[in-house]
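>>> For reference, the sequence and a predicted model appear below.
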Amino acid sequence: MASRGSSIYKGSDLIHDYSCSKCEENDLNTEAQHFCPQCEHYLCDKCVGIHGDYFKKHVVHGRGDFRKWVGYSMDKCDQHDKELEVHCDDHLELCCSVCVALNHRLCSSISHLPDLARGFLKTEEFKQLPAAVDKMRRWLDKLKNDIMKDQASLNDSYKNILVEILALRKTINKVLDRMERKTVQQLDSMMKDLEKSIKDDLETCAHMNDQLKTMTEQLQQITGNNKETNSYIGF
């Protein structure tokens, strides 16, 4: 399985955060854009297509599901794979040392995370976090159900409109024939656009739901001396 490291140049080769496992077997150096948990392989855009042909039932996570990749750590910077150390109060961002050096040198207020996290586990905000997440997930479930109902209604409307168009077709002349064909084409185009929008909304709801569940589980599993700091970072 590919090893993880910072994106730096070594000689003439670029070392990626995640390199494609299959490309490495052929002595190629390609940045991975996908991860298959069943195979435990990191895959580039080219290799993920080949992988999908052989393993159609495997669920592959893209960069948008980075938290599901092996090696993801809550207390590490997503951009630089360094430990999160401070909070930029100007930009409201968690930062590692590289973030500060590159993007926050001129910021007026930088806070040390252990200082911010001190006593955090006893705050009402943290105690109420599971309930707030549950409420958000219930809202997402309701939104998903409403969208699915809208989709069913849209399908019914589409079928009804199509029936009316076909019935009208029997009573009109050649000029109206051309109008009918144009109307059906416009309706089909509208249907495809709406279906795509609905599909995107459903996927977004499911993705956000999974992320909230994963983050909550990670918060509940935090142990060790840095439990308070890591809990604040997760929050």
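That came through, no problem. All values reported here derive from a predicted model rather than from experimental measurement.

>>> C-alpha from now on. contacts and neighbour counts both.
Noted.

>>> what residue lies at the spatial centre of the chain?
Of all residues in the chain, the one closest to the mean position by C-alpha atoms, centre = their mean is Gly64, 3.4 Å from it.

>>> in this protein, which spans are strands?
8-10, 13-15, 34-36, 41-43, 61-62, 86-88, 93-95, 110-112 (DSSP state E).

>>> which outside residues touch the third one?
With C-alpha atoms under 8 Å, 6 or more residues apart in numbering as the test, strand 34-36 has contacts from 41-45, 48, 58-63, 69.

>>> mind checking how far stretch 44-57 is from the chain centre?
19 Å (C-alpha atoms, centre = their mean, to the nearest Å).

>>> Which positions in it come out as buried?
By neighbour count with 16 or more other C-alpha atoms under 10 Å, stretch 44-57 contains the buried residues 44, 47-48, 51.

>>> Run through the neighbouring helices and strands of the longest helix seen in the chain.
Taking DSSP state H as the assignment, the helix of the chain that covers the most residues is helix 174-221. Using 3 or more C-alpha pairs under 8 Å, 6 or more residues apart in numbering; DSSP states H and E, the elements in contact with helix 174-221 are helix 129-169, helix 227-234.

>>> take the one below as the second:
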Amino acid sequence: MATGLRASVLHAGDFEYDYPCTECQEHGLNSEAVYFCQNCTRQFCGLCIKQHDRFYRRHPILGTEKRDFWGKVKSTCKLHPGEEMMVFCRDHGHSCCVECQKELHRTIRVI
């Protein structure tokens, strides 16, 4: 039984969220973002926003009710944490980072 696990761990999985938590994604975790920091331009799950708020209390935060106002967030690579998804592979139908391009998509066509 999964008692004692935090909600973000219990609800994490192999889902691909429309709004993934930027922090979790960079650390190889997977959870849905429910907050957006306008200063950091990053999306946060409920657990990660608490850590963010410890250091940046005055940053304006938007919740899910204002998703229309969330800004553009950089998407990071699951295989290479910290690397931004910068190119799209038409052959495989998904975005990838420069490292993935070198290693896995040598014949990539950039859009």
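Looks like it came in fine. Nothing here was measured: the structure is a model prediction, and the numbers come from that model.

>>> thinking again about what came up before, to Glu203 of structure 1, which of the helices and strands packed on helix 174-221 of structure 1 lies closest?
When these are compared by C-alpha to C-alpha, helix 129-169 sits nearest Glu203 of structure 1, at 9.3 Å.

>>> related to what we said a few turns ago, for the helices and strands packed on helix 174-221 of structure 1, give me TSV that also has distance to Lys182 of structure 1.
Listed next are these as TSV, based on distance: least, C-alpha to C-alpha, whole Å:
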stretch	distance to Lys182 of structure 1
helix 129-169	11
helix 227-234	54
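
>>> Among these, show me which one is buried the most.
helix 227-234 (a mean of 20; mean count of other C-alpha atoms under 10 Å).

>>> Superposed on structure 1, what's the mean shift for the lengthiest helix in structure 2?
When structure 2 is scanned for its longest helix (criterion: DSSP H), the result is helix 46-55. Comparison of helix 46-55 of structure 2 with structure 1 after fitting gives an average deviation of 0.5 Å (mean C-alpha distance after the TM-score superposition for structure 1).

>>> so that helix corresponds to what in structure 1?
Mapped onto structure 1 using TM-score structural alignment, helix 46-55 of structure 2 covers residues 45-54.

>>> ranges for the helices of structure 2?
7-10, 22-26, 46-55, 98-104.

>>> Now tabulate those helices in a markdown table and tack on distance to Glu32 of structure 2.
As requested, those are arranged in a markdown table below (distance: least, C-alpha to C-alpha, whole Å):
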| stretch | distance to Glu32 of structure 2 |
| --- | --- |
| helix 7-10 | 9 |
| helix 22-26 | 9 |
| helix 46-55 | 9 |
| helix 98-104 | 24 |
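
>>> from the buried residues of stretch 44-57 of structure 1, which is closest to Met148 of structure 1?
Val48 (30.0 Å).

>>> ok, now how distant is the closest one from Ala32 of structure 1?
Look at Val48 of structure 1 and Ala32 of structure 1: by C-alpha to C-alpha, to the nearest Å, they are 9 Å apart.

>>> before we move on, what about Leu102 of structure 1?
25 Å.

>>> For His16 of structure 1, find the nearest of the helices and strands packed on helix 174-221 of structure 1.
With respect to His16 of structure 1, and counting by C-alpha to C-alpha, the nearest of these is helix 227-234 at 25.2 Å.

>>> other SSEs contacting that closest one?
Checking 3+ C-alpha pairs under 8 Å, 6+ apart, helix 227-234 of structure 1 ends up next to helix 113-117, helix 174-221.
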